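Asks: missing the sequence, but the structure's below:
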């Protein structure tokens, strides 16, 4: 649409058809200035579009200077009409202006119903969806492809924009989709158009969302627009820059509120000359072959034919994404939705990650991170990848420290994998890396802690320690500081930890804090950290846990008992690491202990001995006067099992305790809990000691029907946790007959009871619908 000096080019954000139309219109119109819908502050960085290192997809990032968490993105892909307009302007050395409301207004609170949307540029409704509905289409994406993306170039490049303006004018005449924020934005855009005219420009191209064209086509008075803009709140001071973006992020409803469902497909449409379908199906075939799917050239030819046939049957001018994906599923994937999902992820959406030049404005923390990424050869990538580190190598150790420091700062670029988390080794780590565009905002937020990654991580650790309220938070923070190599933060964190540990009397808190502290001690050998202070703190926590554990377990309900059982297991493993020489009851330089049924602690002074004494005390705390007077059976049984596994009780003593628990004097529910705690961690014990299995079978067979119903869920949960092979073997032994009896004779050696066998023949015949062949003598017996 033209108005002597102004061409209003209404576009769909991130539409390749609109992008091609804008390129053609600008080439025909040859403007002397280009105005683009976008935050006004972007004029400060638009010149960077001329840099070859600014490679889309990219996004403008604006954030409040005083509160970086308040941020907004304006993403652009290669097929975005705005990006085409920017490139045209910089290539032809034309002035380019961003004419939307400054981002600083978007971060300020609007009042009196000024904003129907939540962020800059959001529309309350999708006008294209309204037009598609009016045209009788239920899919706006498909309708847009038919009328725009598949449209042949017009002789007059401005004619399509006139048609779009007419359609949007009809919508606006009905009052559909217009909001108070739109009125404010359009008033500001009109002011910028007037400013361009006053600057002496005579051929002005305005690239904006098609919805705004009617609002810019008719110019009200200057006083009218000034009155509207007077209602704006006070503008917030912002910083703006370019950041890398990804196709995957474009597929989400960000920026303009119009998420692109298929950015990879749109990129292919925009960058491919001629028929895009054969080339795209060829790429899909290459992808599937790389994933070991048998796809040949003949498959591609048939897929192209099928896509074209489907388009003809459905009345579409060309095969679109729907027809192409149907052909991929039917021909290339042979009906497999799993293989089709791979094509969707890699080609329809894609993992393209843009690039930004070093000249782009950035906080010092971002620049330090970029320097570290280059020196450590850790290039950000949108596609997830695995990274294995050997901490004995300097480069890998530095990479590990960087990833841990970033996690502390809230930048989850790398996440430790399960092999790294559960490994008992100290010199290997496994990570899963995946860079997300929003990390730029988190880095801007973290800039308040320092100008380098190390400085920011140290200050963040100290600040987190001072704000911590639970002991486990502090011990976990100590572990993180060691992993991240933050020796500058450790003294302050340890002081807070010592103060908190001295005041905390909750054994559950102490038990939850100890494992992380003990794990941290293990990093000293490889990482070269001084762990003397850690060892003292860990030993002090362990001593307090040993003393306070038995009384802390008295009177716990089922939920609290389950949580305490997990704590006990963690502390047991931690003490084994903290005092390895006495973990099995053996003091340095002495013979192994042969304790059997004695409940008294050994004379050894090792920490493991004191822990064993605490477990023995816990195992004896039976509820003599009701559940509130003793420890739950779950914890008592677990204590006995840990002592048995460590060789501090023999199987005979364990059997005696099981026999006492399963006696009629004890409540069945408490006995079932004891069994659960005793068998947790492996049921092979019942196979190695048939006496324990016999005791359990005898008790279970003797409980009443009512009691059996109550304890059944608990027992099912217990045995469900056993290995499948163990469950099968136990079931076989129980089914074989009385436990402890001589093995049953083989089937071939047993004498066949013919009377019993004949008695079931009529029933089997009825089930199988056959006439039974019953011996004459059997008929008389069964009639």
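Replies: Everything's here; your move. None of the values given here were measured: they were computed from a predicted structure.
Asks: C-alpha only now, for contacts and for neighbours.
Replies: Will do.
Asks: name the SS class of residue 205, please.
Replies: Classification of residue 205 using DSSP: H, G, I helix; E, B strand; the rest coil returns strand.
Asks: mind checking how far residue 50 is from residue 206?
Replies: As for residue 50, its distance to residue 206 is 20 Å (criterion: Cα to Cα, to the nearest Å).
Asks: more neighbours: the two, which one.
Replies: Neighbours of residue 50 and residue 206, each counted by other Cα atoms under 10 Å, are more numerous for residue 206; the result is 26 against 14.
Asks: quick one: contacts for the more buried one?
Replies: With contacts defined as Cα atoms under 8 Å, 6 or more residues apart in numbering, residue 206 is in contact with 6, 7, 8, 9, 34, 35, 36, 37.
Asks: list the helices and strands the helix or strand containing residue 519 packs on?
Replies: Counting by DSSP states H and E, the element that carries residue 519 is helix 507-521. With contacts defined as 3 or more Cα pairs under 8 Å, 6 or more residues apart in numbering; DSSP states H and E, the packing partners of helix 507-521 are helix 471-483, helix 532-552, helix 558-578.
Asks: so how far is that helix from its chain's centroid?
Replies: Here helix 507-521 shows a centroid-to-chain-centroid distance of 26 Å under the convention Cα atoms, centre = their mean, to the nearest Å.
Asks: from the contacts of residue 206, which land in strands?
Replies: Among those, the residues falling in strands (DSSP state E) are 6, 7, 8, 9, 34, 35, 36, 37.
Asks: ok, for the third one, nearest residue in space, not its chain neighbours?
Replies: For residue 8, ignoring the flanking residues on the chain, the nearest one in space by Cα to Cα, 6 or more residues apart in numbering is residue 206 at 4.9 Å.
Asks: here's the one I want to compare it with:
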């Protein structure tokens, strides 16, 4: 049975710390003792219309009240509530008993209009409807009280004086089940109110917005007192505001503070919240350091440290860390010992984490970081019932999430999609459509093993509470995800500043499966392409367009119109590229080289032989023109050589004039950079080209060599270490004059002999038989098939079968 002290005169003012489990327990005790007839809670009065949903069994905290301006949904504010928040437990207490609940803070219509440039917590109104300037000016009462008491850690001080209240060793106040049998339920709130009054007297009443909010609170409080009487009213609000609610003011003075406030039309609803967003590190002004830990303290009936250590052990075992029951026992003992040594009434979060690190994590912070993220902060994501008010777009998204089995989660996870499967393709389309709308629930990432196939996608999913604001904001584009994404894509295409932006929109339309948007986007694309004469812009736009054609093929989308535009752009690039390459400076040449690379890949992907032949003719023309910058000429020659459209002797012939003594060293170095960029294996295998490069370098004067050295270092630094080492070894050995050692008589490095070593080649035959099966290896006309080789092959085959059997058994 809970003892009760004398009830306060007038309304029951319960000043709390937002999201404090100790405050929540104290609020429940005070409400049980007082039994008020109406409950006033700090929050926007607009929430009175949705407060009944807090009793719905499908509404599971953490959740938040979300208010946003109707004409500008990006202007929004959150009022988060956890399961251990004093406001939440008070609301649930009242609803379970049929006691009316009213919010009495400043209306969201005023707080959102106060700062017209605000956003959803990142530069605009904070979670309590405060601007960043107000939050910066606000005093941190918890820190001041802790420092006054001689503590440098506010969280630790709060745990000692509030969270562990009633559990001190030897005070006789705990009956063993977590309930305090002798304490006055009103005493904590009276003491906290006195402390806040002293703080306000010493440091002032805070920013002007506090004065305005508190004036509105007093007016609503007067209304409730007139309706239910002084003793029938209970108030749950931040402890900072309690002295203002008891201040002697007049109705006229309070209304004068509220006169002339800006106002905007708002909507309010419940939205899911996460533990991470409750944490102070997320930027939430009234946040706490350890929501997961506080939730544990509030929910467990007894033995909180033992139960916590059991949770930690279970988590570490699930992550394959060797943790036994003995570890749990020793960790609990160590936490108790640390609490005694540090003079604390009970082990707090600091003691438990120190014990976990020492006993369960063997001194390592790596598994401890896992404990912090999963348990100290927690990964809880709240749930909201379908009955909660929502924009039509939100309802359509919820329907799609259910049908595609894509439940939002606060924890980050990867989703691999094979687009050849119907459900996976539908998931991909949904995620791409949401990204078009600015709702970044998923982010594309590189697939496992570096897979880049066009029929596979990997997404990193993570649901964040602020996405609810993005959904409300995107509701202006349509009532369904498909319709809204279509309208958004059409608007992006019409408002694009460049041809490349339009092609990017076209690509995103194909990825998102927005066939209805393609006609508008293609019309804009064709108009822009017809009027644009800049080869650079055309070349930049071509790759995205070609990727769109490929993705259209994979996803079963009709990309015929896109292919026609892409081929038309490629034709125009072929025509305009030669004159565009004339007279370029170093920066212009570097930019043009990038355009050439992009256009080359795009033309190859289109797969049209006539277009590819024409493109190669353009590259050949550029590679042989003196007016073309050396960087571009060298790059064109390399692209032709890699495609097999340029013979080795022809490449050497092009390199000869480019590196001749009559060519300025800077131009020759630029040619080398363009030709050798992208890999150095060419120099390893083509000794003639290596000889030309080496001869040119050794013939440079000292000053010229110093001038071209930065370009050469930039080129060779991009090579793999093994390639650089092999090239260096070839250059170190130099020409030998040995017949057959290459055109310049270069001796090859180990592994690159002049002829075929048949004995070494035959050594791999047993392995090939094992991998490919009997009879799969064809010796060929020149292969060795003598009896020794056959015996060695059979011996290797027997050994290989044994190894294969072992592998299968394993």
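Replies: Structure's in. What do you need? The structure presented is a predicted model; accordingly, all values stated were derived computationally and were not measured.
Asks: ok, back up a step: including mean neighbour count and distance to residue 413 of the first structure, could the helices and strands packed on helix 507-521 of the first structure go into CSV?
Replies: Listed next are these as CSV, based on neighbours: other Cα atoms under 10 Å; distance: least, Cα to Cα, whole Å:
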stretch, mean neighbour count, distance to residue 413 of the first structure
helix 471-483, 24, 16
helix 532-552, 18, 29
helix 558-578, 18, 29
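Asks: please convert the ones you listed to JSON lines, extending it with distance to residue 234 of the first structure.
Replies: Converted to JSON lines, these look like this (distance: least, Cα to Cα, whole Å):
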{"stretch": "helix 471-483", "distance to residue 234 of the first structure": "40"}
{"stretch": "helix 532-552", "distance to residue 234 of the first structure": "52"}
{"stretch": "helix 558-578", "distance to residue 234 of the first structure": "52"}
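Asks: quick one: the strands in the stretch 251-400 of the second structure?
Replies: Per DSSP state E, counting those that start in this stretch, the stretch 251-400 of the second structure carries strands over the ranges 266-272.
Asks: show me what residue 156 of the second structure aligns to in the first structure.
Replies: Following TM-score structural alignment, the counterpart assigned to residue 156 of the second structure within the first structure is residue 142.
Asks: and its match, what does it touch?
Replies: The contact partners of residue 142 of the first structure, taken as Cα under 8 Å, 6+ apart, are residue 320.
Asks: from residue 214 of the first structure, how far off is it?
Replies: With distances taken as Cα to Cα, residue 142 of the first structure is found 25 Å from residue 214 of the first structure.
Asks: try residue 768 of the first structure
Replies: With the distance defined as Cα to Cα, residue 768 of the first structure ends up 79 Å from residue 214 of the first structure.
Asks: those two - which one has more neighbours?
Replies: Looking at residue 768 of the first structure and residue 214 with other Cα under 10 Å, you find the greater number of neighbours at residue 214, namely 21 against 10.
Asks: the stretch 101-250 of the second structure: strands as residue ranges?
Replies: Using DSSP E, counting those that start in this stretch, the strands found in the stretch 101-250 of the second structure span residues 101-103, 233-238.
Asks: now residue 75 of the first structure, what's its secondary structure?
Replies: Counting by three-state DSSP, the three-state call for residue 75 of the first structure is strand.
Asks: sorry, that was for residue 66 of the second structure
Replies: Residue 66 of the second structure carries the three-state label strand when classified by three-state DSSP.
Asks: residue contacts, residue 512 of the second structure?
Replies: 428, 429, 430, 431, 432, 433.
Asks: residue 549 of the second structure now?
Replies: When contacts are counted by Cα under 8 Å, 6+ apart, residue 549 of the second structure is found next to 559, 560, 562, 563.
Asks: that one pairs with which position in the first structure?
Replies: With TM-score structural alignment as the criterion, residue 549 of the second structure lines up with residue 521 in the first structure.
Asks: residue 392 of the second structure too?
Replies: Under the alignment by TM-score structural alignment, residue 392 of the second structure pairs with residue 364 in the first structure.
Asks: and that match, how far is that from residue 743 of the first structure?
Replies: According to Cα to Cα, residue 364 of the first structure and residue 743 of the first structure sit 77 Å apart.
Asks: which one of these two has more residues nearby?
Replies: Set side by side, residue 364 of the first structure and residue 743 show unequal neighbour counts under other Cα under 10 Å, the larger going to residue 364 at 16 against 11.
Asks: list the contacts for the more buried one?
Replies: The neighbours of residue 364 of the first structure, taking Cα under 8 Å, 6+ apart as the test, are 447, 451, 452.
Asks: ok, the contacts of residue 549 of the second structure in the first structure, which still hold?
Replies: With contacts defined as both residues aligned by TM-score structural alignment, their matches' Cα atoms under 8 Å, 559, 562, 563 are the ones among these whose aligned partners also touch in the first structure.
Asks: adding distance to residue 461 of the second structure, write those out as JSON lines.
Replies: What follows is these, written out as JSON lines (distance: Cα to Cα, whole Å):
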{"residue": "559", "distance to residue 461 of the second structure": "29"}
{"residue": "562", "distance to residue 461 of the second structure": "30"}
{"residue": "563", "distance to residue 461 of the second structure": "32"}
